[in-house]
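Q: Build the 3D model from these lines:
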Amino acid sequence: MNDAAGGIAVLAAFALVIAVPIALATHRRAPDKVVTTGTAGGRTGMAIHPRRGHPLAPATAWVVALGVTGLGVYYLGSSVYAAAFFIAAGLFLVYLMWSRTSGRAGDGTITLTPDGIHQLWAGSEVSVPWDHVRGLVTTPTDFIVETTAAPRQIHHMPPFLSRRRVLTADAVSLPRRNLPTLPFQEMVELYSTSPAARAELGTDEAIQRARGMLADAT
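A: This next block holds a predicted model:
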């Protein structure tokens, strides 16, 4: 009976550490946390972050990663296969969290600077100069930037973890999961065709205007 109760308690605790990060991930951020000043390539610009997430989410994700690893260590004395599975899964989660905490992974934030468009997503860093932008196609999952030259990509994680849907000599996809409902189409058209307008990127005026649009949309 005690063993059964202990098993139920372990399962309940495991379900809790899984449910809490999911619940925190649905938290809606305020506009001033979604649109901020950011830097890319040494230039200051406007950073557009995912609209959902909670400050405690990374900490709880670390708890999950370490808990899964600890569960594997617990099984070492009774089941080698279970121990190997949980330890491998836990170490993989630890690696993902380390990459996220160290800034190697990125969360899909799009930064618009006077030089161009920048995104770091799942370890794939892409930069597209404004002079290379031909247009933007919006799909349910991605912004596809059409270019006149091959986009520059840097992998900060293994390539199989940071594969983009589109990456060709004349286009690159920027995943838009959880990004806010801003008029990206019009923004990209403006800054790619008007060098004079790019100077406002990163200024308080441009950021406040974007936050206002986001607040109205919300």
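
Q: switch to C-alpha atoms for all contacts and neighbour counts from now on
A: Noted.

Q: Next, the contact list for A84, please.
A: If you count contacts by C-alpha atoms under 8 Å, 6 or more residues apart in numbering, A84 has them with G72.

Q: Please name the spatially closest residue to the most centrally placed residue in the chain (chain neighbours excluded).
A: The central residue of the chain, meaning the one whose C-alpha is nearest the mean C-alpha position (C-alpha atoms, centre = their mean), is D107 at 1.5 Å. For D107, the nearest residue in space outside its immediate sequence neighbours is W121; the separation is 5.5 Å by C-alpha to C-alpha, 6 or more residues apart in numbering.

Q: Pretty sure that neighbour sits against G108.
A: Yes - under the contact definition of C-alpha atoms under 8 Å, W121 touches G108, with a separation of 4.4 Å.

Q: Please give the structure of this sequence too, so both can be compared:
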Amino acid sequence: MAPFAALGGATFVAVLRGDPDPRAAMGALLLPGTLIGAALYAARTVRPRRLDFRHVRQTRAEESDLPGLALPYSRPVAVGGVVMLACLAASSLVLTVDGWARFGEDSRTIGAAFLAPIGIFAGVVLFGDIARGRIRRGAVILTARGIRHTSWSADAFVPWDAVVAVVPVTTPERAVRVVARPTPGAPPVTRRSRWWGQREVKFAPHLLISTLDVAAPPAVLLEVLDLYARYPALRAELGTAAAVRRFTPHA
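A: Presented below is the predicted three-dimensional model:
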């Protein structure tokens, strides 16, 4: 990620020196975000096929009220998303300033003057949710009570006695679905952000976990969830070092 940021910064400086047109600067601001997005998509799509359990660990105090096993979301994906959002907001700001400075020269500047602020508003709102913890890096957490999926902007929980099956999903993107029965008296999903929607919410009471977001490879995510769903007796070890050693025997 650092090389992409350096490339974007160098391009931005070069553009400002060679072309004072703010629209060229806007293009330079979009470049690092575009490159980072492409790199993250490639890295998360072409996943390793071998079982790599390095991202399986015990839960932390701030993640769960019960000790358990955690499969955290990818840190590069989270950081890359923030960088792309910052690039979008910055480029929208440049386009807005340029649009108002050239207002009336042609129809394109009029459109930019009124449409670009939408990008600024979106950036401010989403950064506000990030600052307040409403949008944050999530995790899949297994405790003796059930499965908790803390996604980017929502929390979902399924108790073990409601789990029917754990199955892989390949379309429209790779994911793992925890098929579950409705739990009376408990909301299946709690949304933390009003502005950032996630398609996983509409699948409640089932859990839909995108393998592009979780740091562990898809095969690991599927194996961990399926093992504890099939064998209730093993759930007693969740939250202990024994659960981690089960998946990292050489650690």
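
Q: So after superposing, what's the score?
A: Here the TM-score of the superposed chains, computed with TM-score structural alignment, normalised by the length of the first structure as the reference length, equals 0.73; 210 aligned residues with a C-alpha RMSD of 3.7 Å.

Q: returning to what we had before: what do W121 and G108 of the first structure both touch?
A: Common neighbours of W121 of the first structure and G108 are listed as P175 (criterion: C-alpha under 8 Å, 6+ apart).

Q: related to what we said a few turns ago, show me what the residue nearest to D107 of the first structure aligns to in the second structure.
A: Aligning on TM-score structural alignment places W121 of the first structure opposite S151 in the second structure.

Q: any idea what D204 of the first structure aligns with in the second structure?
A: For D204 of the first structure, the aligned residue in the second structure is A241 (criterion: TM-score structural alignment).

Q: how about the helices in the second structure?
A: Per DSSP state H, the second structure has helices spanning 2-18, 22-45, 75-101, 107-131, 218-230, 241-247. These are given in chain order.

Q: F203 of the second structure: which of those is closest?
A: Go through the helices of the second structure one by one with C-alpha to C-alpha and the one that ends up closest to F203 of the second structure is helix 218-230, at 17.7 Å.

Q: Looks like T181 of the first structure contacts A217 (just checking).
A: Yes - under the contact definition of C-alpha under 8 Å, T181 of the first structure touches A217, with a separation of 7.0 Å.

Q: Out of those two, name the residue with the larger neighbour count.
A: Neighbours of T181 of the first structure and A217, each counted by other C-alpha atoms under 10 Å, are more numerous for T181; the result is 13 against 10.

Q: how far away is the more buried one from V63 of the first structure?
A: 32 Å (C-alpha to C-alpha, to the nearest Å).

Q: now swap in R198 of the first structure and tell me
A: The spacing between R198 of the first structure and V63 of the first structure, counted by C-alpha to C-alpha, is 42 Å.

Q: which of those two has more neighbours?
A: Relative neighbour count places R198 above the other of R198 of the first structure and V63, with 19 against 16, counting by other C-alpha under 10 Å.

Q: okay, now the alignment partner in the second structure of G67 of the first structure: neighbour count?
A: Alignment of G67 of the first structure against the second structure is given by TM-score structural alignment, with A90 as its counterpart. By the criterion of other C-alpha under 10 Å, A90 of the second structure has 19 neighbours.

Q: ok, A90 of the second structure to S151 of the second structure distance?
A: Per C-alpha to C-alpha, A90 of the second structure is found 26 Å from S151 of the second structure.

Q: now S210 of the second structure
A: Computed with C-alpha to C-alpha, the distance linking S210 of the second structure and S151 of the second structure is 9 Å.

Q: okay, these two: which has more neighbours?
A: Summary of the neighbour comparison: S210 of the second structure and S151, criterion other C-alpha under 10 Å, with S151 having more neighbours (26 against 18).

Q: show me what contacts the more buried one?
A: Contacts were defined as C-alpha under 8 Å, 6+ apart; by that measure S151 of the second structure touches R136, R137, G138, A139.

Q: need the contact list for the nearest residue to S92 of the second structure once chain neighbours are set aside.
A: If you skip the residues right next to it in sequence, S92 of the second structure has A116 as its closest partner in space, 5.0 Å away by C-alpha to C-alpha, 6+ apart. Residues touching A116 of the second structure, when contacts are defined by C-alpha under 8 Å, 6+ apart, comprise S92, L93, L95, T96.

Q: what do we get in the first structure for A116 of the second structure?
A: Under the alignment (TM-score structural alignment), A116 of the second structure pairs with F86 in the first structure.

Q: Could you check how far the closest residue to A215 of the first structure other than its chain neighbours is from T113 of the first structure?
A: Ranked by C-alpha to C-alpha, 6+ apart and with sequence neighbours excluded, the top spatial neighbour of A215 of the first structure is P31, at 6.3 Å. Plainly put, P31 of the first structure is 19 Å away from T113 of the first structure if you go by C-alpha to C-alpha.

Q: Who has more neighbours out of the two?
A: Set P31 of the first structure next to T113 and count neighbours by other C-alpha under 10 Å: T113 wins out with 27 against 21.

Q: Many thanks, I have nothing further to ask.
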